[in-house]
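J.: I'll drop the sequence and a predicted model, then ask my questions.
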Amino acid sequence: MELIPNDYIEFLYWLKTETESFWSKKPKDSANEYICNEWMYDAKWIGMTENEIETVQDKYSIVFTPEHKDFLRILHTIDRKTRRPSQVGEYVERPFFLNWLTDDLEIKNKINFPYNTIIKEAMTFGYWLENSWGPKPETLDERERQFNERYKTAPELVPIRGHRFQVADMSLEKRPILSVLGFDIVLYGVDFRDFLLHELADELDIYHIEYDEDGEPYWNVNEGYERYFNVFDKEKIKSVPFWRDFIR
């Protein structure tokens, strides 16, 4: 018997049930070793309707992949923002996952974020992928022209949360999720299921405390779950135009 469903739709509902169950345990009262943050207590997912998804696609001139649509319909985001302490001692609120119905400014910023941050590093700091793109042009104008020509070949990136984006190329069998911050681009999942499992691993009650040889405690995944958290296979993204050149 599979601990985590293989079927994608079943997996999304499993993820919904498991995360909401984990968040339903009040941190101060829970006897569990592994607990959620106080601000996350009793959080609930808020899915989107088909009409809402279509409206969002029209509004932002984007196209969600089928697996992204399924995620939005069943999960989408939670009923609150994340809370993180700031340097001045107060809390900063950020979207858990993008709320496509309310986070308008954040969404508009993220849609243009990959291009804006990559072109900035190419023009300002001279970053250039010479192994893939050839010698770096000497003039800024020519560098910008060549970069823009290459970027036209890049499959669209659709934002998910933070710096995470899906390669929304319908011709690909596997549409990976990337973390994009300028030229610093990291594979975060070979597909949406892989990404969600790793991204939400800390929101699942699947950890226990173990101790190293020095007696220091650390969290380890429960028996049977290890095989679901394999190292990402970068070979699977060799067919992804443009973006594959950044992955090391």
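T.: Perfect, thanks for sending it.
J.: CA atoms for contacts and neighbours, from now on please.
T.: OK.
J.: The closest residue in space to residue 189 that isn't next to it in sequence: how many residues sit nearby?
T.: Once flanking residues are discounted, residue 189 sits nearest to residue 195: 4.2 Å by CA to CA, 6 or more residues apart in numbering. Other residues lying near residue 195 total 20 when counted by other CA atoms under 10 Å.
J.: name the element residue 195 belongs to?
T.: For residue 195, the host element (DSSP states H and E) is helix 192-199.
J.: for the helix or strand following that helix, packing partners?
T.: Per DSSP H and E, helix 192-199 leads on to strand 207-211 as the next helix or strand towards the C-terminus. With contacts defined as 3 or more CA pairs under 8 Å, 6 or more residues apart in numbering; DSSP states H and E, strand 207-211 has these neighbours: strand 217-221.
J.: centre of the chain versus the strand it packs on, how much separation?
T.: 24 Å (CA atoms, centre = their mean, to the nearest Å).
J.: report the angle between the axes of that strand and strand 207-211?
T.: 140 degrees (axes from the mean of the first three to the mean of the last three CA atoms, to 10 degrees).
J.: All the strands of this protein, residue numbers only.
T.: With strands called from DSSP state E, the chain shows them at 45-46, 77-78, 82-85, 91-94, 157-161, 164-167, 177-181, 184-189, 207-211, 217-221.
J.: Looking at those, spot the one closest to residue 236.
T.: With CA to CA, the closest approach to residue 236 among those belongs to strand 184-189: 10.1 Å.
J.: Give the buried residues for the closest one.
T.: Neighbour-count burial for strand 184-189, counted by 16 or more other CA atoms under 10 Å, picks out 185, 186, 187, 188, 189.
J.: so who does the residue nearest to the first one when sequence neighbours are not counted touch?
T.: Leaving out its chain neighbours, the residue that sits closest to residue 185 by CA to CA, 6+ apart is residue 179, at 5.5 Å. With contact set as CA atoms under 8 Å, 6 or more residues apart in numbering, residue 179 has these partners: 163, 164, 165, 185, 186, 187, 188.
J.: take a look at this one as well, against the first:
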Amino acid sequence: MYQEIIDKMKEKDVIFSSGLNEIDLRKIQQIYEIMLPEELIEFYSLALPVSMGFYNWKDFSLSNIEHIKSAIKRPEKDLIELVDEIYWCDDWGEEPLDENEKTEIINNLIKKAPKLIPIFKHRYLPFYADNKSNPVFSIHGTDVIYYGDGLLSYLQIEFGSKNYDEIDYSMIPHVPFWSDLL
């Protein structure tokens, strides 16, 4: 399923290393305290993109671990810093006027939200086990959009074999908290 997009990405000069194996996956889970979604495991087991902008999950050097941990925490950190700019979702209840109270509510929502896995720059795939396939989010500060209705769709859009306006929004399942930010 992913071989065609890997070939397309190579044509765009994306550099790949060998794919992740079971040992790599266990180390990733232990170090980052995350689970990779099945679709990402399927893709990364074939080949791991490591060009600039991608995250090299096989590099277990301290500096790279810190780089990836920072990328994992970035959306949460940015939202807390920009809490007054968040579009308040009706499902969260009445929007508090007090910034500290608003920050506390957002912090609690983030703690319950699915973890985001960085894929490329500020593109993230949530790990949400209730969904067979999850959308890819582009998250930059409080600017949150869908950038694909699944991993394959996202890769096709990012690397030129599909147009952004071809995203099938009807196929996108709701992801707690993250979809509320749209």
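T.: Looks like it arrived, so ask away. In this text, all values refer to a predicted model and were calculated from it rather than measured experimentally.
J.: Any chance you could compute the TM-score here?
T.: Once superposed, the chains reach a TM-score of 0.84 (TM-score structural alignment, normalised by the length of the second structure), with 176 aligned residues with a CA RMSD of 2.2 Å.
J.: Any chance of TSV for the buried residues of strand 184-189 of the first structure, columns distance to residue 138 of the first structure?
T.: TSV is the format used below for the buried residues of strand 184-189 of the first structure (distance: CA to CA, whole Å):
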residue	distance to residue 138 of the first structure
185	25
186	28
187	31
188	34
189	36
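J.: Distance of the aligned residue in the second structure for residue 66 of the first structure relative to residue 150 of the second structure?
T.: Aligned against the second structure by TM-score structural alignment, residue 66 of the first structure finds its counterpart in residue 38. Going from residue 38 of the second structure to residue 150 of the second structure by CA to CA, to the nearest Å gives 12 Å.
J.: if you count what's nearby, which of these two comes out ahead?
T.: More crowded of residue 38 of the second structure and residue 150, by other CA under 10 Å: residue 150, with 22 against 13.
J.: mind checking what that one lines up with in the first structure?
T.: By TM-score structural alignment, residue 150 of the second structure lines up with residue 191.
J.: ditto for residue 47 of the second structure
T.: Matched to the first structure by TM-score structural alignment, residue 47 of the second structure sits across from residue 75.
J.: Tell me, how many residues neighbour that match?
T.: When neighbours are counted by other CA under 10 Å, residue 75 of the first structure registers 19.
J.: Which residue, other than its chain neighbours, is closest to the match of residue 150 of the second structure?
T.: Nearest to residue 191 of the first structure is residue 176, by CA to CA, 6+ apart, at 4.6 Å.
J.: the longest helix in the second structure is where?
T.: Longest helix of the second structure, by residue count under DSSP state H: helix 62-81.
J.: Show me which of the buried residues of strand 184-189 of the first structure is closest to residue 228 of the first structure.
T.: Nearest member of the buried residues of strand 184-189 of the first structure to residue 228 of the first structure, counting by CA to CA, is residue 189, at 12.2 Å.
J.: sorry, back to before: so the match of residue 47 of the second structure versus residue 209 of the first structure, what's the distance?
T.: 29 Å.
J.: distance between the ends of stretch 134-147 of the first structure?
T.: 11 Å.
J.: What of stretch 92-99 of the first structure?
T.: OK, stretch 92-99 of the first structure end separation, CA to CA: 17 Å.
J.: so how far is it from its chain's centroid?
T.: 12 Å.
J.: cool, and stretch 58-65 of the second structure?
T.: 19 Å.
J.: got the end-to-end distance for that stretch?
T.: Start-to-end span of stretch 58-65 of the second structure (CA to CA) is 10 Å.
J.: which parts of it are buried?
T.: For stretch 58-65 of the second structure, using 16+ other CA under 10 Å, the buried residues are 58, 65.
J.: now do stretch 34-46 of the second structure
T.: 34, 35, 36, 37, 39, 40, 41, 43, 44, 45, 46.
J.: Dump those to CSV, plus distance to residue 168 of the second structure.
T.: CSV is the format used below for these (distance: CA to CA, whole Å):
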residue, distance to residue 168 of the second structure
34, 28
35, 26
36, 23
37, 20
39, 18
40, 20
41, 23
43, 21
44, 24
45, 26
46, 26
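J.: Sort out for me which of the residues you listed are in helices.
T.: Per DSSP H, these map to helices at 39, 40, 41, 43, 44, 45, 46.
J.: count of residues packed around residue 80 of the second structure?
T.: By other CA under 10 Å, neighbour count at residue 80 of the second structure equals 20.
J.: and it, what pairs with it in the first structure?
T.: So residue 80 of the second structure corresponds to residue 119, using TM-score structural alignment.
J.: wait, what's in contact with residue 102 of the second structure?
T.: Residue 102 of the second structure neighbours (CA under 8 Å, 6+ apart): 83, 95, 96.
J.: Residue 74 of the second structure: which of the residues you listed is nearest?
T.: residue 83 (13.7 Å).
J.: Tell me the spacing between that closest one and residue 171 of the second structure.
T.: 29 Å.
J.: One more: residue 159 of the second structure?
T.: If you go by CA to CA, the gap between residue 159 of the second structure and residue 171 of the second structure works out to 21 Å.
J.: Please apply the same query to residue 156 of the second structure.
T.: Distance from residue 156 of the second structure to residue 171 of the second structure, by CA to CA: 16 Å.
J.: Of those two, give the one with the bigger neighbour count.
T.: Shown here are residue 156 of the second structure and residue 171; by other CA under 10 Å, residue 156 has more neighbours (19 against 12).
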